[in-house]
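**Q** Need a 3D model of the following:
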Amino acid sequence: MAVNKELVVGEILDSIENYNFSERQAIKQIIKKYKITDWKIRGAIHALTFEIIRKLNGIDEIIKYSLKDRSSFQRIKLTIKNLLRVGVYEIKFMDKVPAQITNEIVEITKQKFGKKKSKFVNALLKSIEKIGLGEIEDQLIESKRLSFKYFHPNWYIEYLEKLLDKESVIAFLEENNKIPQVYLRANTLKIQINKLIEILKNNSVDLEQDPNFPEIIKVIRSKKPVTRIKSYKKGLYYIQTKSSAVVTHVLDPQPNELILDICA
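**A** Model (predicted):
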């Protein structure tokens, strides 16, 4: 049976808000509900969910801007609101045909809530299709404009503006929006680093070994998620930021020392 990605992600967003689940808990629960085993589909659902959450304040601003009464946003039924969020993200931030996305979201709404609600969703998304992001930016005050453009909460922008000049605030936000580099840390208690590198390359992972910290591997690209490789399930490596991995070198633990990790 074909999986409707928009429906699944809408339900994941519902679970996060209704039950206070973490993103990963909600994804795991809904993927299990629909018995999705294809890792490519699971990966697409995971990526779409996290990107919508990352851009949520901007997506919501687009929806509010398109409503006749901004305050009516709060009265939209949560499930419909989340379907709208999925639709807005795909229309505005993905290389997809807007009309096709609108039709998909409208059809889901019709099946779940009937024709009347689907007409509302159809009218709203068709309006959003025609709106340029610059048009929305232009009517916002500076802090809200930066919040909308860089997808950070307005309170956070105002906090940064108290600490930094405008140029530094923008530079900080741009850097913060970059996709973080993926690093792996070899579990040298279970495998030698050279052997692990060989295994990863055989699994179509393009990588670089860190010149200063040999157990740290920088992932350039991977044919499939590194969490789907058997070596990961065997505990031969961990996904860990380079800064976290470097801590052990700085700490330089010695035999018989008791070390507590209380960062989490």
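
**Q** from here on, contacts and neighbour counts on C-alpha atoms
**A** Noted.

**Q** what's K242 in contact with, if anything?
**A** Applying CA atoms under 8 Å, 6 or more residues apart in numbering to K242 gives the contacts Y183, I216.

**Q** Apply 7 Å and report the result again.
**A** By CA atoms under 7 Å, 6 or more residues apart in numbering, the contact set of K242 is Y183.

**Q** ok, now how distant is it from F50?
**A** Plainly put, K242 is 22 Å away from F50 if you go by CA to CA, to the nearest Å.

**Q** Now do the helices for the protein: every range, in order, please.
**A** Ranges of helices in the chain, per DSSP state H, are 5-19, 23-33, 39-54, 56-66, 78-93, 98-113, 115-130, 133-138, 142-150, 154-163, 166-176, 193-202, 230-233, 242-251.

**Q** So which other helices or strands are in contact with the longest strand along the chain?
**A** For the chain, the strand that runs over the most residues, judged by DSSP state E, is strand 216-222. The contact analysis (3 or more CA pairs under 7 Å, 6 or more residues apart in numbering; DSSP states H and E) places strand 216-222 against strand 183-186, strand 205-209.

**Q** For A47, give its distance to W39.
**A** 12 Å.

**Q** And for N18?
**A** For N18, the distance to W39 - CA to CA - is 26 Å.

**Q** Sequence B follows; please return its structure for comparison with A:
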Amino acid sequence: MLSPRAIAHKILLHIEQESGYPDRLLQSYLDRYDNLDPRDKGLITELVFGVLRWQGRLDSIISRFSSVKLKKINPVVRIILRTAIYQILFLDKIPARAAVNEAVKLARESQPDYVVRFVNAVLRRVSDNIESLKKVDKTNLTASGIAEIYSHPKWIVDAWVKELGTEETAELCRANNKTPPTSIRVNTLLTTSENLAEELRRAGIEVQPCKYAPDALEVKKGHFNLQRLEAYEKGLFQIQDEASQLVAHILTPRPEERILDACAGFGGKTSIFAQLMENSGEIMAVDLSPWKVATLEENLERLKIGIVGTLQTDVRKLNEMNIKPFDRIFLDAPCSGLGVLRRKPDIKWKRRPGDVYRLSLLQRDLLDSLASLLRVGGVLVYATCTLLNIENSEVIESFLQNHPEFCIEPISDTIPWMKVFARGPYFCSFPHRHGTDGFFAARLKRIK
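**A** Okay, the predicted model is just below:
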């Protein structure tokens, strides 16, 4: 049986070398080693997400105390060092000596003696300097200081400072390093919030209503894998961040309408549309990824939703088909994902500045291609889970310049209960302001 630290190491190495979704990869390992003590599962989760969140700062410490340049250190060894330093720096309940000894033991399983000695020497130096490493001057922060202290790439910090200012950028980066809450959405087609909360309570899960989204519950205490619960298998709830739920409500779909969910992904928002439509009408859910469409179909079957037809294709090809115009269109556009760094901290280390510009061009292209598919009087909602203007407001401004047949409908006017999220005419949620993931949405109406 692998130790918790060895399992965390395998997960982190996989993410470093082969990419992947950290949460799904973590869950697959927890399922594989299901007989682990809950405390060990908790340690694995803490190590995986903690190391990913603080990778920049951890690497800076390695560079300071290593005689070998960071890029020349074998990834296997680099992750051993990151994981041990994270424990030494952030996990007060784990003695530094234990973190060092476990790291050396892990290194000895795959590395030659001179590398084991190297690991031991670096970690001993870190341990000897731990008090000075924990002291951080957070006064008069610059962009460089924010990037170093809160472990974000400087190009991201620079972009946020330009748009939000230095003080708010520091708050945002700080919030990105916190563990996000787990939120679920009640499937109102099958149950109520009260009945679901009672059923979960009997299963040992404590929940409370979320602050903003209707029919949303926050898990306060419970299960490592909510998907194993009987209530989940019966389709009574969907795991989904509160902000992700909120942007779906901006479409305001009605029963008997015809809806297009472009770039539907796993179908989280698709199923909200079906609930708001009372499972009556027609939804076309489109995504380019075959495995996402397959997962979407499985999810819809579990939720007992019967009004959705799926299509695996590029939404830009829909114009080539003889399709009747839709009443409402929702575009959850591919984006840099910089609004969900609490849940997917690996994104900030994989993204590059050029990615944002490239994605903004794709977003404009997708939005342009959907314009003709909406009937006059219909509503189009554009949404992303990023916090950069180039992918958000600038995309909308460009679209409106090229499409005078559309106008923007301010969020605070059309959906008054979302006024707290209004930023100009747009919906904007922030981790540091609202305690949710970061999302952007614009509601557009075709007027001619």
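
**Q** could the helices and strands packed on strand 216-222 of the first structure be laid out in a markdown table, adding distance to L56 of the first structure and mean neighbour count?
**A** Listed next are these as a markdown table, based on distance: least, CA to CA, whole Å; neighbours: other CA atoms under 10 Å:
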| stretch | distance to L56 of the first structure | mean neighbour count |
| --- | --- | --- |
| strand 183-186 | 27 | 22 |
| strand 205-209 | 32 | 17 |
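
**Q** Take these and write them to a markdown table, including distance to I27 of the first structure.
**A** Converted to a markdown table, those look like this (distance: least, CA to CA, whole Å):
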| stretch | distance to I27 of the first structure |
| --- | --- |
| strand 183-186 | 23 |
| strand 205-209 | 25 |
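
**Q** D60 of the first structure: which of the ones you listed is closest?
**A** Closest of those to D60 of the first structure is strand 183-186, at 32.8 Å (criterion: CA to CA).

**Q** surely L125 of the first structure meets T102?
**A** Yes: contact status for L125 of the first structure versus T102: in contact at 6.0 Å, counting by CA atoms under 7 Å.

**Q** shared neighbours of those two, which are they?
**A** Common neighbours of L125 of the first structure and T102 (CA under 7 Å, 6+ apart) do not exist.

**Q** Name the residue closest to the centre of the first structure, please.
**A** The centroid of the first structure falls nearest to F50 when counting by CA atoms, centre = their mean (2.1 Å).

**Q** State the number of residues packed around the residue lying closest to that residue once chain neighbours are set aside.
**A** Counting by CA to CA, 6 or more residues apart in numbering, F50 of the first structure lies nearest to E23, which is 7.6 Å off, once chain neighbours are set aside. Here the count is done by other CA atoms under 10 Å, and E23 of the first structure has 17 residues near it.

**Q** Quickly note the distance from the aligned partner of E23 of the first structure in the second structure to R32 of the second structure.
**A** Aligned by TM-score structural alignment, E23 of the first structure pairs with P22 of the second structure. P22 of the second structure is 15 Å from R32 of the second structure, where distance means CA to CA.

**Q** Could you do V51 of the second structure as well?
**A** Distance from V51 of the second structure to R32 of the second structure, by CA to CA: 22 Å.

**Q** The two: which is more packed in?
**A** Ranked by neighbour count (other CA under 10 Å), V51 of the second structure and R32 place V51 first, with 23 against 10.

**Q** if I pick that one, what's in contact with it?
**A** So V51 of the second structure contacts R82, T83, Y86 (CA under 7 Å, 6+ apart).

**Q** Quick one: map the second one onto the first structure.
**A** Read that as T83 of the second structure. T83 of the second structure maps onto V86 in the first structure, by TM-score structural alignment.

**Q** Distance check, the nearest residue to S222 of the first structure once chain neighbours are set aside against Y238 of the first structure.
**A** Nearest residue to S222 of the first structure, sequence neighbours excluded (CA to CA, 6+ apart): V205, at 4.4 Å. Distance, V205 of the first structure to Y238 of the first structure, using CA to CA: 15 Å.
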